[in-house]
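J.: The following block contains a protein sequence and its predicted model.
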Amino acid sequence: MLDQYLDVNPEVAQAIAEGKPVVALESTIISHGMPYPQNVETALKVEQIIRDNGAIPATIAILKGRLKVGMTHEEIEYLGKTGLDVIKTSRRDIPFIVAKQADGATTVASTMILASMAGIKIFATGGIGGVHRGAQQTYDVSADLQELANTDVAVVCAGAKSILDIGLTLEYLETHGVPVVGYQTETLPAFYTRESEFGVDYQLDTPEQIATAMKAKWQMGLKGGMVVANPIPEAFAMDKAEIDQVIVDALTEMDAKGVGGKDSTPFLLAKVAEKTAGNSLKSNIQLVFNNAKLAAQIAKSYVS
């Protein structure tokens, strides 16, 4: 049934069939995360890092209505050039993008869904979505969190995006039984910074320990994903006080302009990049590289 919608790249399909390590990658970071050609260069570099660490990359998107798990360099180039004209696609959007034979860039939630369809268990990204600041009034909660509660994919990230209400995000994950693992850290990283005032559920210090926990969770039939929080490398971390003030200023501007819904995260990230003279984008790229490396190491251990 899935074959009429899903295209799994032959290299990726062979790796899955042979029990080799595969790491899923999202595509919103390509179309909406940074300008061309930097977006394509970054995407291809992330894929190369995964290969260098012994796994097969599977960048995921929807192209002309086809669910793509594992994209060619030409497809990544097309997505990068098309940029913001590609529809940012979460769970609710998938059937309509397919029906319209349109192009869709996958978020954390939709990447997890397509990865799971193909049988991929590990996914590397920048940061997960979560509960937005002021959600008590707006009810603005990312679909990423509900997907983590329901879909059996581990997400390697640099924690929750620091534009979010991290405390409420953790409360939501706890309520839905999603474990938050800190890789070699007992505090949750906050995307641009290595630490926050919040703790993780478990600190695990090796990729092997994380893979073992993943196996135990799913072999026992415990539904849902896992957050693997991997701190940004110290050399690229930003000053916490500085980034916190930048985010407050960006939130104020967002409210004044009436930006909300799926437009809020791209708006805030763009404003943070602008207000930090591009330093936040450099940090963002480096933390994605770091997460890709760890995800590949976990994937290798998971299939061994």
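T.: Here it is on my side, so go on.
J.: CA atoms for contacts and neighbours, from now on please.
T.: Will do.
J.: who touches stretch 257-265?
T.: For stretch 257-265, the external contacting residues (CA atoms under 8 Å, 6 or more residues apart in numbering) are 140, 163, 254, 267.
J.: now, among these, which is nearest to Asn284?
T.: Ile163 (13.2 Å; CA to CA).
J.: ok, which stretches of this protein are helices?
T.: Per DSSP state H, the chain carries helices over the ranges 10-17, 28-31, 38-52, 73-82, 94-99, 108-118, 135-138, 143-150, 166-175, 207-219, 240-257, 264-275, 279-303.
J.: for those, which one sits closest to Asp201?
T.: That would be helix 166-175 among the helices of the chain, by CA to CA, at 9.0 Å.
J.: The structure to be compared is supplied as follows:
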Amino acid sequence: MTPHSQLFLHEEVAAALADGEPVVALESTILSHGLPPGRNLDVARRLEQVVRDGGAVPATIAVLDGRPVLGLSAAELERVCAPDANLGKLSLRDLGPAVGLGRSGATTVASTASLAAAAGIGVFATGGLGGVHLNASQTWDVSADLGVLAKVPTLVVCSGVKSVLDIAATLEVLETNSVPVLGYRTSEFPAFYLRSSGHELPWRVEHAKEAAAVVAAHRAYAGSGVLLANPIPEESEMDKELHDRLLAEGLELLRERGVHGAEVTPVLLEHFHTASGGVSLDANEALVLSNAKLATAVAVELA
């Protein structure tokens, strides 16, 4: 984990942490890779405003010129979202090289959760979690997000995982690593664009206060994180027939191009965005804003 001395905390974030005020971490990969230029900056600003409106301080995280920054300034946010930013995706394995070599990059779920935990930020809102890829028994393709959640006490609020992944195997890995998965007002694990994957969850909470109570209790017994699965808002859910068609096309595209590993999600997202006529972009935006709102409510209860 990156030593605290190597982190740069925006003064607002540092002050909030010192005073015990709620802070919500936000990743930057969704801005640099998940949304198109222009829209990404608008969503970035709206995410931070949602957190502020809920009574917490936003801490958007990225690595800039070899320095992990927690709480981007307005200018730094524009830099991350710029069309020519050309930022790479930095998972936890990439933080050391990026910092040591003075490079810049956008943080994934794994690196964002780790940096947040290193700074003492316990709540993180994102879009979707990485997981176990299909055919992982042959490829060993498992997201670092799962391994990080096994080791850091961060609450991650997300809308499940994308249906291109092996959802059953993903839930098994989380269980093996003692990561509780809570359904927010649902008993089924969500599948990003869809409100349900069909996989049942053992635990369900109805309110932010209940989620906060679970997180606080879990931290007394384990060092792992907690996953709070918040389904995409009902009015923004993608039509299942459209989703299934796009998914089948996307999987075929991956096979044709021989895409695997870290490139799977960007290629699949690009196909969804292009072939859906923008429907998937609207869904992506709606769910991440919803997750930020919920994460803020839980952070306020924890504080």
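T.: Perfect, thanks for sending it. Note that this is a predicted model, so its numbers are computed, not measured.
J.: just to revisit the earlier point, mind putting the helices of the first structure into JSON lines with mean neighbour count and distance to Lys64 of the first structure?
T.: Formatted as JSON lines, those follow (neighbours: other CA atoms under 10 Å; distance: least, CA to CA, whole Å):
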{"stretch": "helix 10-17", "mean neighbour count": "15", "distance to Lys64 of the first structure": "19"}
{"stretch": "helix 28-31", "mean neighbour count": "27", "distance to Lys64 of the first structure": "15"}
{"stretch": "helix 38-52", "mean neighbour count": "19", "distance to Lys64 of the first structure": "19"}
{"stretch": "helix 73-82", "mean neighbour count": "18", "distance to Lys64 of the first structure": "11"}
{"stretch": "helix 94-99", "mean neighbour count": "16", "distance to Lys64 of the first structure": "7"}
{"stretch": "helix 108-118", "mean neighbour count": "24", "distance to Lys64 of the first structure": "16"}
{"stretch": "helix 135-138", "mean neighbour count": "10", "distance to Lys64 of the first structure": "34"}
{"stretch": "helix 143-150", "mean neighbour count": "21", "distance to Lys64 of the first structure": "24"}
{"stretch": "helix 166-175", "mean neighbour count": "17", "distance to Lys64 of the first structure": "34"}
{"stretch": "helix 207-219", "mean neighbour count": "16", "distance to Lys64 of the first structure": "33"}
{"stretch": "helix 240-257", "mean neighbour count": "15", "distance to Lys64 of the first structure": "33"}
{"stretch": "helix 264-275", "mean neighbour count": "19", "distance to Lys64 of the first structure": "23"}
{"stretch": "helix 279-303", "mean neighbour count": "23", "distance to Lys64 of the first structure": "27"}
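J.: To Pro231 of the first structure, which of those lies closest?
T.: Closest of the helices of the first structure to Pro231 of the first structure is helix 279-303, at 7.7 Å (criterion: CA to CA).
J.: now the closest one and helix 207-219, what's the angle there?
T.: 70 degrees (axes from the mean of the first three to the mean of the last three CA atoms, to 10 degrees).
J.: Once you drop chain neighbours, what's closest to Asn86 of the second structure?
T.: If the residues on either side of it in the chain are set aside, Asn86 of the second structure comes closest to Ser32, at 8.0 Å by CA to CA, 6 or more residues apart in numbering.
J.: So the one you found sits against Ser104, correct?
T.: No. Using CA atoms under 8 Å, Ser32 of the second structure is not in contact with Ser104, being 11.8 Å away.
J.: Which neighbours do those two have in common?
T.: With CA under 8 Å, 6+ apart, Ser32 of the second structure and Ser104 have common neighbours Leu87.
J.: nearest to Phe198 of the first structure, of the contacts of stretch 257-265 of the first structure?
T.: Relative to Phe198 of the first structure, the closest of the contacts of stretch 257-265 of the first structure is Ile163; by CA to CA it sits at 14.9 Å.
J.: Output the helices of the first structure as CSV; include the columns distance to Val156 of the first structure.
T.: Formatted as CSV, the helices of the first structure follow (distance: least, CA to CA, whole Å):
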stretch, distance to Val156 of the first structure
helix 10-17, 19
helix 28-31, 15
helix 38-52, 13
helix 73-82, 21
helix 94-99, 23
helix 108-118, 11
helix 135-138, 25
helix 143-150, 12
helix 166-175, 15
helix 207-219, 11
helix 240-257, 22
helix 264-275, 19
helix 279-303, 6
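J.: which one of those helices lies closest to Pro189 of the first structure?
T.: Of all the helices of the first structure, it is helix 166-175 that lies closest to Pro189 of the first structure, at 9.9 Å by CA to CA.
J.: Average offset of the closest one relative to the second structure?
T.: Superposed on the second structure, helix 166-175 of the first structure shows a mean distance of 1.0 Å to its aligned residues (mean CA distance after the TM-score superposition for the first structure).
J.: Distance from stretch 193-209 of the second structure to the middle of the chain?
T.: Here stretch 193-209 of the second structure is found 17 Å from its chain centre; the criterion is CA atoms, centre = their mean, to the nearest Å.
J.: Over to stretch 28-44 of the second structure?
T.: Put simply, stretch 28-44 of the second structure sits 13 Å off its chain's centre (CA atoms, centre = their mean).
J.: which residues does Thr111 of the first structure contact?
T.: If you count contacts by CA under 8 Å, 6+ apart, then Thr111 of the first structure has 24-26, 60-61 around it.
J.: Alignment lookup: it to the second structure.
T.: Matched to the second structure by TM-score structural alignment, Thr111 of the first structure sits across from Thr112.
J.: From the centre of the first structure, point out the most distant residue.
T.: Farthest-out residue of the first structure from its mean C-alpha position, per CA atoms, centre = their mean: Ala256, at 28.2 Å.
J.: And it? What does it align with in the second structure?
T.: By TM-score structural alignment, Ala256 of the first structure lines up with Glu256.
J.: residue contacts, Glu237 of the second structure?
T.: When contacts are taken as CA under 8 Å, 6+ apart, Glu237 of the second structure is in contact with 193-195, 283.
J.: One more: Ile87 of the first structure?
T.: Contact partners of Ile87 of the first structure, counting by CA under 8 Å, 6+ apart, are 103-105.
J.: Grab the longest strand from the first structure for me.
T.: Among the segments of the first structure that qualify as a strand by DSSP state E, the longest is strand 56-63.
J.: so how far does it sit from its counterpart in the second structure?
T.: With the second structure overlaid, strand 56-63 of the first structure shows a mean distance of 0.4 Å (mean CA distance after the TM-score superposition for the first structure).
J.: Can you name every helix or strand that that strand contacts?
T.: helix 10-17, strand 22-25, helix 38-52, strand 66-69, strand 104-106, helix 108-118 (3 or more CA pairs under 8 Å, 6 or more residues apart in numbering; DSSP states H and E).
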